[in-house]
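Peer 1: I need the structure of the sequence given here:
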Amino acid sequence: MAKKNIHLPADESELSEMIAQAKAPLCIQGGGSRGIAVDGHALGTSAMSGITLYEPGAMTLVAQAGTPVGEIEVALAAENQRLAFEPVDYRALMGTDGVPTIGGTMAANSSGPRRISVGAARDFLLGVRYVDGMGKIVKNGGRVMKNVTGYDLVKLMAGAHGTLGVLSEVSLKVLPCPEMEATLVLQGLEDEAAVGALARALGSPFEVSAAAHDPASCETMLRVEGFEDSVRYRIQELKALLGGEARVEENSTKRWAAWRDLNGFAQTGEDVWRVSCKPSDGPALAAKSGARAVRYDWAGGLIWLAATAGHDLRAVLGAYDGHATLVRGTGQPRFEPEAAGVARITAGLRARFDPRGLLNAGLMG
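Peer 2: Okay, here's the model as predicted:
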C-alpha cells in the first residue's frame, strides 16, 4: 500500500531541491498503484502532472511524470491513437487505490500482452528528464528516435524502478489505433500443446499481436489487429493452421484488459509471481512450481503464478534460463538476485547516479 505523509513536489525544481537536501533514504512512488514501499521518507511525483506537448501528426507526446495514464489514454483516443505497449493496471491485483502514472509506468517498464509484437514500454520512450540522487536535473533523448553514444539514459531509466533517478518528464512515441481487432480462442488444449500452438501462430506470417493461454478455462487466445479485411483473413488462416475447436471473438478489448491486469488473481491472498523464461520451458516450470493457478502470456515466455504465501518459488524452480519477480507477497526478495558480474555493473551504476544510496534503497538488491 502507498505510504501516508508522502511528500509531493509541485514541479521539477522542488523535486530537485527535496532530493538534494535529503539526509535519509527516500521511498520513491508514482501514483502508489503498485503497492511498493521500501524504507524511507515517501516522495511521490503525482503532483507533477499534465501533458505538455502532443503532436498527433508526429505521433509524439510529452507529459510530466505524475500524469495519470488514464488521462493520456483519453487524449490519445480523441485522435484515434494509443499507448501500444498496453501498460498494466495493478490496482485490482495489489488492492491499492492509487492512480497509475506515466512516470511510474516507464520506471517499471510496464508492458502488456502486445509486447510480443510492438516491443516493451522502453521501446516507446524517446526522451526523459529526471533528478539523480544528488538532486541534479538531467535531460536525455528528445522527441525523435536517434542513435546515441555513451549511456542511453532513456532506456536505462525504464525498468530501474526509481533507483537511478526520479523521472520528472517523459517523451513518448504513440501509435494509431487499428481499424479492427479480433481474437481466435482455441478450446481444450493442455499447457504444452497450447504453447506449441502459440509458437506456430507467432512463426506464421499472420501478425499476431497477443498470444496467451489460460489453463483454468483451457482457452488459448490469439489476437489479430489491423484493417478489417486483413484481420478477417488472418483469423481464418490461423484457424486453418491450428485446427481444433475454436471460436472468433470480435471486439475483445475487455477480455484483454482483464487478462493484462490479472483480474483473476485479485483478492486471493496468495503470492503472485511473474516468471520470464524461454516459451518452450514454460509448461515444465509451471508444473514444477506447485502453483495453484497459472497463466501464460507472450506465447509462454511470461508465466504468472499464484502460489501459497511465503512459498520460495525460486528455490523450487532451481536453475533455468530466466528470472522470477515477486509481484505480490512478502518474505522473499522482490527481484531475482543478480549474478556476481551483473551485480558489480549495477553497483557501479548506482554509485554513479545515486552515490548517497537514497533512491528506493534495497528495492532491486
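Peer 1: CA only for contacts and neighbour counts going forward, please
Peer 2: Fine.
Peer 1: Let me see the contact set for the residue nearest the centre of the chain.
Peer 2: Taking CA atoms, centre = their mean, the centroid of the chain lies closest to Ser110, which sits 1.6 Å from it. Shown in contact with Ser110 (CA atoms under 8 Å, 6 or more residues apart in numbering): Pro87, Val88, Ala120, Ala121, Gly159.
Peer 1: could you say which helix or strand contains the last one?
Peer 2: Read it as Gly159. Here Gly159, judged by DSSP states H and E, is contained in no helix and no strand.
Peer 1: these two touch, right, it and Met106?
Peer 2: Yes - counting by CA atoms under 8 Å, Gly159 does reach Met106; the two are 6.9 Å apart.
Peer 1: Compare neighbour counts for those two and give me the winner.
Peer 2: Met106 (29 against 17; other CA atoms under 10 Å).
Peer 1: Assign that one to helix, strand or coil.
Peer 2: helix (DSSP: H, G, I helix; E, B strand; the rest coil).
Peer 1: between Gly159 and Met106, what contacts are shared?
Peer 2: Arg122.
Peer 1: The structure of the following sequence is requested for comparison with the preceding one:
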Amino acid sequence: MGQEGDAVLTPTTEEDLADIVRGANGPLSVRGGGTRGPLPEGEAVTTTGLTGITLYEPGALTIVARAGTPMEEIEAALASENQRLPFEPMDHRVLLGTTGTPTIGGAVAMNVSGPRRVQAGACRDSLIGVRFVDGTGTIVKNGGRVMKNVTGYDLVKLLAGSRGSLGVLTEVSFKVLPSAATEATLVLDGLDVAGAVKAMAAALSSPFEVNAAAHDPQSGKTSLRIEGLEGSVAYRTDALTKVLTPFGTVTSIAGAGSADLWRAVRDGQAVAGEGDIWRVHTRASAAAQVVADAKATASLLDWGGGLVWLRVPEGLDLRARLGPHGAQAIRVRGTGAGALPPEPPALAALTDGIRDRFDPRGLFKAGLAG
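Peer 2: Down below sits the predicted model:
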C-alpha cells in the first residue's frame, strides 16, 4: 500500500483497502481517477492502485477488471477484439474542466451512461458482477464473471450509481458487445426544442433501430444515429430520411465525422464553460419546458429529450425553477443546493436503511454531499 503525494492512501490489494476501512476513525473521501472534480473532506483514499484486467473472454463477451483500471485500457483491449462496452460511458474532463484519468470503477459508481442508453441500457444493465469493501471492512462479492452466473440478491444493480455510499468497488465484471461495422448520423437543422423532441420521438419509435437521439439548442441541430452492417445502415438511413422529411431538410454524416459528433454529445461538450453544470432527468415531452424555464446559458438534450444538460449562472437554485415538471435535477458542478435531489420520505427511509446496513459507521456518506 502506498500514498499518493503523501496525502492520498493508495491500496494495491483488496486486503489493504479492507484494513484501511476497518481502521478508519472518520469519513473517507474515496476517489477513482479524479475526473469529476474536488470531493468532500475526509481521509482520502484512491482506487488507482487497484488496476488491471483480470479476465477477458471475447468469445463469452465478458470482461473483468479491477476498479482503478483506466477506461482507455478497457476500451483498447475491447477494440483489439472489435468489441465495446454497450453503454458508451462519458468522459467528464472537458465538461467539468478537470484532469485525471477516467476509471471503470468510477463509471460504475456513477452509473455513467452515454447516448446509446436509449437502446443498450445504462451501465448497470451491462454490469454482471462486483467485488467491494463495505463500511465494516468486509470484502463482498456479488454476481459472477459470466452472464449465466448472476444469482442471489442483486447488489450488482444496487452498487451501480450508489456513488460509493455503500462501499468501495474493487472489481467489476461486464458483458460486452461487438462493435458496429459502420455508423451514420442524420441531422436536421433549425428546429426549436419542441420540434426537435417530436422529430426524435418519430425516429426512436420507427422500426429503423435508432440508437442515439440528441439536440443542441445553440446550433439548432438535431442528430440521430444508426449503426450496424453497411448495407443495413444504408437502407435504414434512406428509410429514416423519409420519416424525418416533414421536419425539414435532412443531411447525413458518416464515419469519423459521425463518431466525433457523438463523442461530443456523450461528453456534454455543448454546455462546457463557466457556471454551474446540471443534468436533469425528465420526460421527453417536458424537455422543451425544462429548457425554457431553466433560462440556461447553454443546454443539450440527449436520450431523445429524457436527459437535459444545463449550464446556469453560479449558485442558481435550478430546482426551484423546475419544480412543477417533476424533473430530477442533479448538480454536477457548482455550489449551493445539494448535489442530489431530496428523496420522498418513504424512499429516503429505505435508502437510509440500506446504507446503514452496509456502512453502519457512516464512513462513505461524504460522497453523497459532493
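Peer 1: quick one: TM-score?
Peer 2: Aligned and superposed, the two chains score 0.96 in TM-score terms (TM-score structural alignment, normalised by the length of the first structure); 363 aligned residues with a CA RMSD of 1.6 Å.
Peer 1: and of the contacts of Ser110 of the first structure, the nearest to Thr45 of the first structure?
Peer 2: Top of the list for closeness to Thr45 of the first structure, among those and by CA to CA, is Gly159 at 16.7 Å.
Peer 1: quick one: contacts for the aligned partner of Leu358 of the first structure in the second structure?
Peer 2: Aligning on TM-score structural alignment places Leu358 of the first structure opposite Leu363 in the second structure. Neighbour list for Leu363 of the second structure: Ala24, Gly26, Pro27, Leu28, Gly135 [criterion: CA under 8 Å, 6+ apart].
Peer 1: how about the helices in the stretch 1-150 of the second structure?
Peer 2: All helices of the stretch 1-150 of the second structure, identified by DSSP state H, counting those that start in this stretch, fall at 14-23, 71-79, 93-96, 104-109, 117-120, 123-126.
Peer 1: What residues of the last one count as buried?
Peer 2: Buried residues in helix 123-126 of the second structure, defined by neighbour count with 16 or more other CA atoms under 10 Å: Cys123, Arg124, Asp125, Ser126.
Peer 1: what's the mean deviation for that helix versus the first structure?
Peer 2: With mean CA distance after the TM-score superposition for the first structure, helix 123-126 of the second structure departs from the first structure by a mean of 0.5 Å once superposed.
Peer 1: Sketch out the strands for the stretch 101-250 of the second structure, chain order is fine.
Peer 2: 127-134, 139-143, 167-175, 177-178, 182-189, 210-216, 221-228, 250-254 (DSSP state E, counting those that start in this stretch).
Peer 1: Looking at those strands, which is nearest to Gly152 of the second structure?
Peer 2: Here strand 139-143 is closest among the strands of the stretch 101-250 of the second structure (CA to CA), at 7.5 Å.
Peer 1: ok, the residue mapped onto Asp261 of the first structure from the second structure - how many residues close by?
Peer 2: Taking TM-score structural alignment, the alignment pairs Asp261 of the first structure with Asp267 from the second structure. Per other CA under 10 Å, the neighbour tally for Asp267 of the second structure reads 20.
Peer 1: got it, and the one 4 residues further on?
Peer 2: Other residues near Val271 of the second structure number 26, with proximity taken as other CA under 10 Å.
Peer 1: ok, now which ones touch it?
Peer 2: The contact partners of Val271 of the second structure, taken as CA under 8 Å, 6+ apart, are Leu95, Ile277, Ala298, Ser299, Leu300, Trp309, Leu310, Arg311.
Peer 1: cutoff 6 Å now
Peer 2: Ala298, Ser299, Arg311 (CA atoms under 6 Å, 6 or more residues apart in numbering).
Peer 1: Can you find the partner of the second one in the first structure?
Peer 2: Residue mapping for Ser299 of the second structure onto the first structure gives Val294, with TM-score structural alignment as the criterion.
Peer 1: and its match, what element?
Peer 2: strand 293-297.
Peer 1: average gap between that strand and the second structure?
Peer 2: Looks like 0.9 Å for strand 293-297 of the first structure (mean CA distance after the TM-score superposition for the first structure).
Peer 1: List the contacts of Ile51 of the first structure.
Peer 2: Applying CA under 6 Å, 6+ apart, we find Ile51 of the first structure in contact with Ala63.
Peer 1: Report how many residues lie close to the equivalent of Asp238 of the second structure over in the first structure.
Peer 2: By TM-score structural alignment, Asp238 of the second structure lines up with Gln236 in the first structure. Close neighbours of Gln236 of the first structure, defined as other CA under 10 Å, add up to 13.
Peer 1: And for the one 5 residues further on?
Peer 2: Using other CA under 10 Å, Leu241 of the first structure has 13 neighbouring residues.
Peer 1: Against Val243 of the second structure, how distant is the equivalent of the residue nearest to the centre of the first structure over in the second structure?
Peer 2: Per TM-score structural alignment, the equivalent position to Ser110 of the first structure in the second structure is Val112. Val112 of the second structure is 31 Å from Val243 of the second structure, where distance means CA to CA, to the nearest Å.
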